[in-house]
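Okay, structure incoming, though there's no sequence with it:
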């Protein structure tokens, strides 16, 4: 895992699996036995970071303002994804057949926040958590060169489109 984490931090989601295996002192077959796909390896590398975002969503579920809790969490997801090379690409491009994806964990984490904001009348009912995460991760990918502050700014601006409008 250490070799994979280093390679992904340096080279992003397209890090060479063969180079990771060599760096770990194992053969490619051993790597593939433990991680049958690139995405399963990426998920293992990102599991801790995704766990932190899950915990943060739980904390923000108790925020006094439902919309503030949701938007704070989405901005934090954007910052995490922007500063963690390969995470945004992994979240946006994971194959559908991967059953335990980082994306599904984040959807589960964010759904109570989204539902609470919808119930408060702050977010449109037709907006899904997956929609919000796709938006945030696309922004994160676009902002990787300009940094987390730009990602936060763009997320804040984009979220104006998901707010419920009166009348």
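That came through, no problem. All values reported here derive from a predicted model rather than from experimental measurement.

Only C-alpha atoms from now on, for both contacts and neighbour counts.
Fine.

For residue 55, give me its contacts.
residue 109 (C-alpha atoms under 8 Å, 6 or more residues apart in numbering).

Next, the buried residues of the longest helix along the chain.
Longest helix of the chain, by residue count under DSSP state H: helix 38-60. Judged by neighbour count using 16 or more other C-alpha atoms under 10 Å, the buried positions of helix 38-60 are 38-46, 49-50, 53-54, 56-58, 60.

next helix or strand past it?
helix 66-83 (DSSP states H and E).

for that following helix, packing partners?
helix 38-60, helix 87-93, helix 102-119, helix 129-142, helix 148-159 (3 or more C-alpha pairs under 8 Å, 6 or more residues apart in numbering; DSSP states H and E).

Now do the buried residues in the shortest one.
Read that as helix 87-93. Here helix 87-93 shows 87-92 as buried, counting by 16+ other C-alpha under 10 Å.

contacting residues for residue 116?
Neighbours of residue 116 in contact, by C-alpha under 8 Å, 6+ apart: residue 66.

Put this next to the previous one:
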């Protein structure tokens, strides 16, 4: 790819992130092109459909979330790793209003360009959950599919204007249902 084409593609993605953050999945392709300082034809050469643009935006972030899970897996306690990663994934879904449905659909559609990235995120979350379960700090009766479904449901809920202001509270409620008391914590001592 020529240097000017790379620059245009990068500029389009940068602007698209901002426009999608403002307007959600219904962001205007024409508005993105105008704000990026390129013609609509240039945008469409790089991203022939709205889905192609969203795939480029989401794959980058989903891949970063997978990498984050890998880092957390070796750098912090199992329950804190799961909690940190869960919060980052929910924050990601908040930053891209309307994309939770795209992620949920891609998760089960091998033909989707998002499939590989969604599958990697799903697997990363499942690994973090298994590690926490192994240390006794997460519910033993759930699996990676349950975790992904909870993240998807929470992402959808905080995407709604009536729940957006409660996002942190909802994350706390859901994660407290996933994570159990740490071995030796005061909460466990007072219960036993």
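Structure received. Bear in mind the structure is a predicted one, so any value in this text is a computation, not a measurement.

what's the closest of the helices and strands packed on helix 66-83 of structure 1 to residue 70 of structure 1?
helix 102-119 (5.3 Å; C-alpha to C-alpha).

Going by neighbour count, list what's buried in that closest one.
Buried, per 16+ other C-alpha under 10 Å, within helix 102-119 of structure 1: 102-103, 106-107, 109-118.

And for stretch 136-153 of structure 1?
136-144, 148, 150-152.

Redo the residues you listed as a markdown table? Include distance to residue 79 of structure 1.
Converted to a markdown table, those look like this (distance: C-alpha to C-alpha, whole Å):
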| residue | distance to residue 79 of structure 1 |
| --- | --- |
| 136 | 9 |
| 137 | 10 |
| 138 | 12 |
| 139 | 10 |
| 140 | 7 |
| 141 | 10 |
| 142 | 12 |
| 143 | 9 |
| 144 | 9 |
| 148 | 5 |
| 150 | 9 |
| 151 | 6 |
| 152 | 7 |
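
Now for the aligned partner of residue 130 of structure 1 in structure 2, how many residues are close by?
Matched across to structure 2, residue 130 of structure 1 falls on residue 145, judged by TM-score structural alignment. By the criterion of other C-alpha atoms under 10 Å, residue 145 of structure 2 has 13 neighbours.

doesn't residue 87 make contact with residue 68 of structure 2?
No. Residue 68 of structure 2 lies out of contact with residue 87 (C-alpha atoms under 8 Å); the separation is 11.7 Å.

Please identify the buried residues of stretch 107-119 of structure 2?
Buried-residue list, stretch 107-119 of structure 2, by 16+ other C-alpha under 10 Å: 107, 112-119.

now, among those, which is nearest to residue 18 of structure 2?
Among those, and counting by C-alpha to C-alpha, the member closest to residue 18 of structure 2 is residue 114, at 20.3 Å.

Relative to residue 133 of structure 2, how far out is that closest one?
28 Å (C-alpha to C-alpha, to the nearest Å).

ok, now residue 162 of structure 2?
Residue 162 of structure 2 is 33 Å from residue 133 of structure 2, by C-alpha to C-alpha.

same question, residue 67 of structure 2
21 Å.

what does residue 170 of structure 2 give?
22 Å.

Could you do residue 45 of structure 2 as well?
For residue 45 of structure 2 relative to residue 133 of structure 2 (C-alpha to C-alpha), the value is 47 Å.
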